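A.B. asks: Starting from these lines, generate the structure:
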Amino acid sequence: MAVLSNNDLFCSAALAGLYDVFDPEIGLNVVDLGLIYRIDFNEETKKIIVTMTLTTQFCPMGESITADVQQSVSDAFKDYQVSIDLVFNPAWSPEQISPEGQEFLDR
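C.D. replies: Next comes the predicted model:
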C-alpha cells in the first residue's frame, strides 16, 4: 500500500526513519505492515500530520507504536511539530502488507 502525501520528497525522508519503527509483536516495520496511510506537511506552520492505523483498535502495543512513529518523524524534521491521527477507517487488513513484508513474514 502506497503512503499518500502532499510532499513526496519530505515523505520519502519521513519513511526512511519509519522503516526502523517496528510492531514488536509482529516484528515487521510499520511501513511494510501498511500502518502508515498518509503523511502531510505544512511548511508554513511547520506541522506534520501522520495518519496511521494499528492492526486492531485494541492493540496492546498501540501507544508504544504511535509514540515511536511520532519520535521517528520528529527526529527527521526537528523544526516541525508532529501529530498522529490514529484512524480505524479504513480498518487494517493483512492485504495492506507490502510484498517485502509478506516475504519477511513467510520466512
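A.B. asks: CA only for contacts and neighbour counts going forward, please
C.D. replies: Will do.
A.B. asks: What helix or strand is Arg38 located in?
C.D. replies: strand 36-42 (DSSP states H and E).
A.B. asks: And for that strand, what's in contact with it?
C.D. replies: The contact list for strand 36-42 (Cα atoms under 8 Å, 6 or more residues apart in numbering) reads 2-7, 10-11, 30, 47-53.
A.B. asks: Just the ones of these in helices?
C.D. replies: Taking DSSP state H as the definition of helices, the contacts of strand 36-42 contribute Phe10, Cys11.
A.B. asks: which element is Val82 on?
C.D. replies: Per DSSP H and E, Val82 falls inside strand 81-86.
A.B. asks: Next, the second sequence, to be compared with the first:
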Amino acid sequence: MVRERSVWGVSEAAGGVAALRREDVIRVLDGCYDPCCEERRISVVDMGLIEDVEICGGRVGIRMLLTSGWCPFAARLTETIRERVGGLPGVEAVEVEVVWDPVWSPERMSESAREKLRLPLERLLPLREARIGRGGRR
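C.D. replies: Have a look, this model is predicted:
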C-alpha cells in the first residue's frame, strides 16, 4: 500500500526517495531576512518565524508566522523565500503559507537574535541620565 502525503493540497505518493532534506531547506531559510532585520543579520529562522517545513518529493511547503499582521514586507519576504528555496536542487514547487496560530511572540526568537536586538547598557545610561536631568520630562 502506498500512502499519500500532502503539501497543502498537493498530494503525491510517498513511495519515492526524496533527495531534498528538511535541513537543506532550513539552511536556505537561515539566509532569508525580513528587510527590517537584514542589517542586523537576523534570519527568519532566528526570529522564530518558521512554524513548519514539509517536503513531499520536489514540493516544499513552509508555514510561516509574521511578527505583526501589519508587516509591510510580508509579500516581499514570502517571495524571497520562494525564490531561495526554489533554487535548491530537486525543488519543483514552493508554497509559503502565512499562519496566525500560534501567534508570534519574542519568546520564539533565538538567543542570538535577542542578543543582536538588545541595546547595550552603555548606550542606555546616557539616555537615562538625560531624562533624569530633565526631571523625567520628555
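A.B. asks: Mind checking how well the two chains overlap by TM-score?
C.D. replies: Once superposed, chain against chain, the TM-score is 0.82 (TM-score structural alignment, normalised by the length of structure 1); 98 aligned residues with a Cα RMSD of 1.8 Å.
A.B. asks: Show me which residues of the strand holding Arg38 of structure 1 are buried.
C.D. replies: Within strand 36-42 of structure 1, the residues that count as buried by 16 or more other Cα atoms under 10 Å are Ile36, Tyr37, Arg38, Ile39, Asp40, Phe41.
A.B. asks: Now render the residues you listed as a markdown table, adding distance to Asp68 of structure 1.
C.D. replies: As requested, those are exported to a markdown table (distance: Cα to Cα, whole Å):
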| residue | distance to Asp68 of structure 1 |
| --- | --- |
| Ile36 | 13 |
| Tyr37 | 16 |
| Arg38 | 16 |
| Ile39 | 15 |
| Asp40 | 18 |
| Phe41 | 18 |
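A.B. asks: residues in structure 2 matched by the lengthiest helix in structure 1, start to end?
C.D. replies: Assignment by DSSP H gives helix 62-76 as the longest helix of structure 1. Alignment note (TM-score structural alignment): helix 62-76 of structure 1 is matched to residues 74-88 of structure 2.
A.B. asks: if I look at Arg128 of structure 2, how far off is Val7 of structure 2?
C.D. replies: Arg128 of structure 2 sits 51 Å away from Val7 of structure 2, going by Cα to Cα, to the nearest Å.
A.B. asks: Please report how far the most centrally placed residue in structure 1 lies from Leu9 of structure 1.
C.D. replies: Central residue of structure 1 (Cα atoms, centre = their mean): Ile36, 3.4 Å from the mean position. Distance of Ile36 of structure 1 to Leu9 of structure 1, given as Cα to Cα: 16 Å.
A.B. asks: Counterpart of Gly17 of structure 1 over in structure 2?
C.D. replies: Residue mapping for Gly17 of structure 1 onto structure 2 gives Val28, with TM-score structural alignment as the criterion.
A.B. asks: actually Glu103 of structure 1, not the one I typed
C.D. replies: Aligned counterpart of Glu103 of structure 1 in structure 2: Glu115 (TM-score structural alignment).
A.B. asks: what about its match, how many neighbours?
C.D. replies: 11 (other Cα atoms under 10 Å).
A.B. asks: if I've got this straight, it is in a strand?
C.D. replies: No - Glu115 of structure 2: not assigned to a strand; according to DSSP: H, G, I helix; E, B strand; the rest coil it is helix.
A.B. asks: Report the separation between it and Asp46 of structure 2.
C.D. replies: 11 Å.
A.B. asks: now do Arg59 of structure 2
C.D. replies: Distance, Arg59 of structure 2 to Asp46 of structure 2, using Cα to Cα: 24 Å.
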